[in-house]
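[1] The amino acid sequence is not available; the structure is as follows:
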């Protein structure tokens, strides 16, 4: 079996394999759902090929930059992992994953976000990460949000002419992906999350004082019965940005316009005001972690990319001991006379989880680093 990078002209073969594994004939092609994985261009993805050159397994990689205030994390999204049924059980996926992780290291990425938590990933050092609350908004809570809202809001469907205003709202968010209008339009058109849930994609904007103040896109049931999800399945918030009250109103409007008993809204921990509004409306809230898992390529790279968000002289506090493999890596946090040795899970928890058990040893001035929810528009 030959493991190597997928060439641009082979991406259509990769999409066909992914369709065979993941999609039914009547469903939208993976090529359309994940254009940055499968459309021709410079590929970061890897495949397994027979001696005859036939692709029998695929692992997709998309490079991204996550903006966290003045910090920029260089990351990869890893997904669309599939092996033809005839070739399973041959350790191909493990070999592919190893190649993808090496590729991420060579590229200077600090993190690889994986769209799953299979044993394949966990054995290779992937970790759960972050903190997210899941608000279940029902019609009673939606009505409460609408009743409590200040006057002067107008809500309508997003139109193409809104693209610069919406891009600006997303760019102003505390944590998010770097993207321009063209990338945003492509991802909105792809509608990956709605398609996965067998729902429709709807994007709305909230206007006040003549200006677009908030934006939201969600996976919803269609009013004409086109969506094939069960009628009992909730709708799902996918992405939003802008004025907090405006966003809450957009969720309430989505629930009013499109048939569903409730909408699930994944709220990252740093969006405290939005979570407070949803709780006050009566939405039921449960706590969890961010979507999928994450693998840290190199702690020194991660800390350097997070440096604008870390206390001064952070390099005197965080000491990295690079072992020969994931199991040997360790990190010493020093504050005054105290020292704490962490593994990968401990360091990722300290950096990204406000409820980390290591929080008490954090250096003076340290603040938990926010991350966007990973199953939004940029999901792979």
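    Structure's in. What do you need? Bear in mind that the values here come from a model prediction, so they are computed numbers and not experimental data. Residues are numbered from 1 along each chain as shown.
[2] CA only for contacts and neighbour counts going forward, please
    Noted.
[3] Residue 284 reaches residue 133, doesn't it?
    No: counting by CA atoms under 8 Å, residue 133 is not a contact partner of residue 284; they are 10.0 Å apart.
[4] ok, these two, which is more surrounded?
    In this comparison of residue 284 against residue 133, neighbours counted by other CA atoms under 10 Å, the higher total goes to residue 133 at 19 against 15.
[5] check contacts around the residue nearest to that one when sequence neighbours are not counted.
    On the basis of CA to CA, 6 or more residues apart in numbering, the spatially nearest residue to residue 133 that is not a chain neighbour turns out to be residue 287, at 4.5 Å. Residue 287 is in contact with 131, 132, 133, 134, counting by CA atoms under 8 Å, 6 or more residues apart in numbering.
[6] dropping in the other structure now:
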């Protein structure tokens, strides 16, 4: 008989061993080092499937707070999902996922963010969302970007020192769309290299400084060694967009990079404008991430401060939502009309820069000042 339950602190090393056997090779750090919150004995949020007392499957679950303008979204992140090969094909992951969804809902979360898009998740109403553009910088493209680089004249570029942490955290906290984190959290994530360690990239942190004040920082993922397939990429950034773009350009020379990938979420329009003149090309960034709305009622309540600051007038306030028993959602519009939406429709309405055709596109037209809602980039420092 299989039991789905929270993993106890004394069982976490067993979970680390299973995850390492699934996701790591001899070059990569342990999953326990790369994802300390997934295997945290103090958080105790991750789930396991136990057969005859043995951990045979695992799901890493991490609580997080997203800041979206004035709104605070309470969410959970799901990743590090693995099953012992001898126990695959028995539906363990599906059963455990239902336990995880229930746990996240009872905890007061509005969203479950998932590092994956396979049928295990889509069958549970997890849907893709948002879009990211991928810009590629090369030495050749930077030679043709003299004007953009000259805009950084008078700025000093250097690597991170321990005494920079508080200033670094202040830049990170100034972003309107971000994960909520302390200075200590930020330091831990820089060391953990969560996403970077998955694709064999190591963190190097560059700072832009002008008149003794930090104006931007960039976390650059540099390959462990030559010959690896995954190119160097920007993992995280904050601060002035023009200074950040100049930092990316400087990184190619400082680290001797033949190319640097810069992923830019749809809502980072200032960064896109600053990076575009430096780039050789632009293409869509593939995404395998999905999200599940755990409660539309809760989500709209948590988004209320964001809607308010975006200009929901007193006469026609933002829409409200109600969870339906069949898994769909009822959206009550400001004019009194009610529309029933499937999960993929509501997710597209809220989070896609261009909603998918159908009901979502119609409703979007009625709320141009409120929608879409931006979410933080999901493959940065807080990747799970």
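    Looks like it came in fine. Here the structure is a predicted model, which is why all the values come from computation and not from measurement.
[7] before we move on, the earlier item: surely the residue nearest to residue 133 of the first structure is in a strand?
    Yes: assigned with DSSP: H, G, I helix; E, B strand; the rest coil, residue 287 of the first structure falls within a strand.
[8] got the residue ranges for the strands in the stretch 251-384 of the second structure?
    Secondary structure of the stretch 251-384 of the second structure (DSSP state E, counting those that start in this stretch): strands at 260-265, 279-284, 290-293, 320-323, 329-332, 338-341.
[9] with the first structure superposed, average distance for the fifth one?
    To tie it back to what came earlier, the one meant is strand 329-332 of the second structure. Its aligned residues in the first structure lie a mean 3.3 Å from strand 329-332 of the second structure after superposition (mean CA distance after the TM-score superposition for the first structure).
[10] Mind listing residues that contact that strand?
    Under the criterion CA under 8 Å, 6+ apart, external residues in contact with strand 329-332 of the second structure comprise 296, 319-324, 338-343, 346.
[11] Which one of those residues is nearest to residue 245 of the second structure?
    Comparing these against residue 245 of the second structure with CA to CA picks out residue 346 as the nearest, at 34.0 Å.
[12] and the closest one, how many neighbours?
    A count of nearby residues for residue 346 of the second structure, using other CA under 10 Å, gives 24.
[13] how about it, what does it touch?
    For residue 346 of the second structure, counting by CA under 8 Å, 6+ apart, the contacting residues are 329, 360.
[14] Relative to residue 327 of the second structure, how far out is it?
    Remark: distance between residue 346 of the second structure and residue 327 of the second structure (CA to CA, to the nearest Å) = 12 Å.
[15] got it, and residue 257 of the second structure?
    As it turns out, when the distance is counted by CA to CA, residue 257 of the second structure lies 48 Å from residue 327 of the second structure.
[16] So between these two, which is more surrounded?
    Using other CA under 10 Å, the more surrounded residue of residue 257 of the second structure and residue 327 is residue 257, with 18 against 14.
[17] And the more buried one? What does it align with in the first structure?
    Residue mapping for residue 257 of the second structure onto the first structure gives residue 260, with TM-score structural alignment as the criterion.
[18] Tell me how far that match lies from residue 186 of the first structure.
    As for residue 260 of the first structure, its distance to residue 186 of the first structure is 27 Å (criterion: CA to CA).
[19] List only buried entries from the contacts of strand 329-332 of the second structure.
    Buried members of the contacts of strand 329-332 of the second structure, scored by 16 or more other CA atoms under 10 Å, are 296, 319, 320, 321, 322, 323, 340, 341, 343, 346.
[20] Greatest separation within those: which pair is it?
    By the measure CA to CA, these have their two most distant members at 319 and 343, which lie 16.1 Å apart.
[21] Can you show me the helices along the first structure?
    For the first structure, the helices defined by DSSP state H cover 11-22, 30-33, 35-38, 92-107, 119-123, 139-148, 163-171, 181-190, 192-196, 244-257, 272-281, 299-306, 344-352.
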